[in-house]
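[1] need a structure here:
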Amino acid sequence: MLPDAVPDREPETWPGSSEVVVPGSGSSGSSESGLDPAYEYVARLAVIDAQAAEDALAPSTREAYRRAWEVFEGWAANNSLMALPATASTVRAFVAHLRDRPVPASLPTINQHLSAIWARHADLGLPSARQDGQLRLRLQGYARQDQERLVRQMSALMVRDVQRIVSVMDEDLQQARRELDDERAVRKTQLLCARDKGVILVGLATAMRRSELARLEVADLREDVEGLVITPRWTKRDQAGTERNPRAVPRGAARATCPVSAVQHWLSLAGIDAGPLFRPVTRWGTVGPRGFTPQVIRTIVQQRAEAAGLPGTWGAHSLRAGFATQSAKNGVARHVIMADGDWRSAAVDRYMRRGALWDGAAAKSLGL
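    Next up is the predicted model:
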């Protein structure tokens, strides 16, 4: 008997990317593109679909996912576990592996690895453990661990602390102008002071996360009568940039600590009119063309706070902690602090309690 004939491909579907013949490729057929008209239409849709899949992730994100997937795949192979498709228990074990380090992986790092795993499964059309309830519970537990450690370790950068930091930076700049003969060295000090002021003052005024602050661009800024409107194109909770929630940055009461003046001075001094807002400064006193990584924000805050002689443990999160703590101390309502600082959990309550610690303290009435 003759074998059954292979049915024609349904017009509602298309082949894999390796089988798609792009219209206009010169293949023979009844149409100018060399394809049957019905199949040509389907092939054109396949090209559009493939391009959308390619554009779904930024090149840097795609590269980060590639590296993260290689880490997971290598770990699974070393432990005789299946990476594709990965079971929920395998993924939970991998997350525990990331935490089982001298310095446990942070929740953002874990989420990046998980996103890479989910993306790999989605690309291949395989089921994933993304909706696993036990995994979500584990992530909540890790988040609480990180938050407790962060609040306990990071000091809040208050307004008085920022005033001290700015004052020391101004003194350092004046000293450099008096003592340094090399114009490039003076220029470097001037640029670093201007940039770091902008980073610290804008970071405190907006409560942006370090990843959001590092990605700001000049196009995200709009000057207003009352100050500066910053509309980040990317936030931790809106990576697609669909919400575009603006942040109001009012002019400061003192010019020395005014975030609006600090940004304007940095842009003018650095000659920046487009592209990344905050950038590296080279040892030759020039400004780099690209933005810097979020880790630089941590270094800036840490080094400037230590140079000012401030006791405590400092990092990029000190800016967000300072925003919430100072706002609570000044009597700002909880829901306003949460909205302006993009908090969606009760973690902000810890900062509010810290801010109100000295308000109405009974010990003040003792007369000591």
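
[2] make it CA atoms for all contacts and neighbour counts henceforth
    Noted.

[3] give me the distance from stretch 132-141 to the chain's centre.
    Relative to its chain's centre, stretch 132-141 lies at 22 Å (C-alpha atoms, centre = their mean, to the nearest Å).

[4] for it, which residues meet the burial criterion?
    For stretch 132-141, burial by neighbour count (16 or more other C-alpha atoms under 10 Å) applies to 135, 139.

[5] quick one: residues in contact with that stretch.
    Stretch 132-141 has contacts (C-alpha atoms under 8 Å, 6 or more residues apart in numbering) with 88, 92, 107.

[6] the first one: neighbour count?
    What it means is Ala88. The number of residues packed near Ala88 is 17, by other C-alpha atoms under 10 Å.

[7] from Gln51, how far out is it?
    31 Å (C-alpha to C-alpha, to the nearest Å).

[8] please apply the same query to the second one.
    In this structure, Arg92 lies at 33 Å from Gln51, with C-alpha to C-alpha as the measure.

[9] of these two, which one has the most company?
    Arg92 (19 against 11).

[10] check whether Cys258 really touches Arg251, as I assumed.
    Yes. Contact criterion C-alpha atoms under 8 Å: Cys258 and Arg251 qualify, at 5.7 Å.

[11] let's see this one next, to set against the first:
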Amino acid sequence: MSELDRYLQAATRDNTRRSYRAAIEHFEVQWGGFLPATADSVARYLVAYAGELSINTLKLRLSALAQWHNSQGFADPTKAPVVRQVFKGIRAVHPVREKQAEPLQLQHLERVIAWLDGEAAAARGDERQADLLRALRDRALILLGFWRGFRSDELCRLQIEHVQASAGSGISLYVPRSKSDRDNLGRTFHTPALQRLCPVQAYIEWINAAALVRGPVFRGIDRWGHLSEQGLHANSVIPLLRQALERAGIAAEHYTSHSLRRGFATWAHRSGWDLKSLMSYVGWKDMKSAMRYLEVNPFMGMARIDEKPVRQ
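    So this is what the prediction gives:
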């Protein structure tokens, strides 16, 4: 691979590149389309899968087709009026309510952390190193994910060299790239130490127990307690979280890795954080992104209206 190709490849995220490749293959192989495509063929492609694929999947397919045509120097057929109108019509005929992860409530966070503390204590007493490491790793991951509002990819990209933790004070974490960091500028996040459910102490205990000095913060652990050299994959965060919740007796089927981010946003909003401060802390660029994560009681204002006036 030439240096030019290497930098061009680095400009597109691995997940996006895989998704685009699969979308192009679907258009050509499964549907039987030809590239470069015409606006009419793209419109017919959308119609063929309108009732089968979700709106978000169709948007991804259009983005992949647009990227292919632009990179190959062809006119982008996805911008044609007929394609836009067909897509608008599909939205109207097949409206779908957006699915959102269940926010992890503070009481459930307390419950699962207490359970993991119990698992760690029992494993330490029985000298079960693998179980001890898993409990400490899961506790640190869940607490950092919640209090910092991290996405799963951000948690899995954390490197020990980019983390500075001080017990009783706070922690700073540099994330070189993330989903919202389109220009790959990187960002440093800060989180204070807490009296309870402390992400700083959980991180320090995990790093010390695992004897880690460099590389990924969160890694796989085999049955003998050996740590992987590679970091966890973002897709492994959901089963990790669900398994921890289920062991703590919490029904976990509606929880995803976004539950940590939504849980923190909901807690912060109900605790009186103003939206500007919350957006800055979590890293949201616009109001629409923030409101998608907030779990707001729609009847809160009605309750105030229903209050009886105070007699003078």
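
[12] rewinding a little: now the contacts of stretch 132-141 of structure 1 in CSV, with secondary structure and distance to Ala205 of structure 1?
    Output for the contacts of stretch 132-141 of structure 1, formatted as CSV (DSSP: H, G, I helix; E, B strand; the rest coil; distance: C-alpha to C-alpha, whole Å):
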residue, secondary structure, distance to Ala205 of structure 1
Ala88, helix, 41
Arg92, helix, 38
Leu107, helix, 25
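
[13] now the residues you listed in a markdown table, with distance to Leu173 of structure 1?
    What follows is those, written out as a markdown table (distance: C-alpha to C-alpha, whole Å):
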| residue | distance to Leu173 of structure 1 |
| --- | --- |
| Ala88 | 56 |
| Arg92 | 51 |
| Leu107 | 38 |
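
[14] which of those lies closest to Arg244 of structure 1?
    Relative to Arg244 of structure 1, the closest of the contacts of stretch 132-141 of structure 1 is Leu107; by C-alpha to C-alpha it sits at 23.9 Å.

[15] and that closest one, what does it touch?
    139, 142-143, 146.

[16] go again using 6 Å as the cut-off
    Applying C-alpha atoms under 6 Å, 6 or more residues apart in numbering to Leu107 of structure 1 gives no contacts.

[17] then Ala48 of structure 2?
    Contacts of Ala48 of structure 2 (C-alpha under 6 Å, 6+ apart): none.

[18] over to Pro104 of structure 1?
    Neighbour list for Pro104 of structure 1: empty [criterion: C-alpha under 6 Å, 6+ apart].

[19] please enumerate the strands of structure 2.
    Secondary structure of structure 2 (DSSP state E): strands at 163-166, 170-175, 187-192, 219-221, 227-231.

[20] most tightly surrounded among those?
    Of all the strands of structure 2, strand 170-175 carries the top mean neighbour count, a mean of 19, counting by mean count of other C-alpha atoms under 10 Å.

[21] show me where the stretch 101-250 of structure 1 has its helices.
    For the stretch 101-250 of structure 1, applying DSSP state H, counting those that start in this stretch gives helices covering 107-123, 133-153, 159-179, 183-206, 210-214.

[22] the spatially most central residue of structure 1 and Thr235 of structure 1, how far apart?
    Centroid check for structure 1 by C-alpha atoms, centre = their mean gives Ser211 as the closest residue, at 2.7 Å. As for Ser211 of structure 1, its distance to Thr235 of structure 1 is 8 Å (criterion: C-alpha to C-alpha).

[23] likewise Trp118 of structure 1?
    21 Å.

[24] which residue in structure 1 aligns with Thr256 of structure 2?
    Aligned counterpart of Thr256 of structure 2 in structure 1: Gly315 (TM-score structural alignment).

[25] try His226 of structure 2
    Aligned counterpart of His226 of structure 2 in structure 1: Thr286 (TM-score structural alignment).

[26] tally of neighbours for its match?
    Residue neighbour count, defined by other C-alpha under 10 Å, stands at 14 for Thr286 of structure 1.
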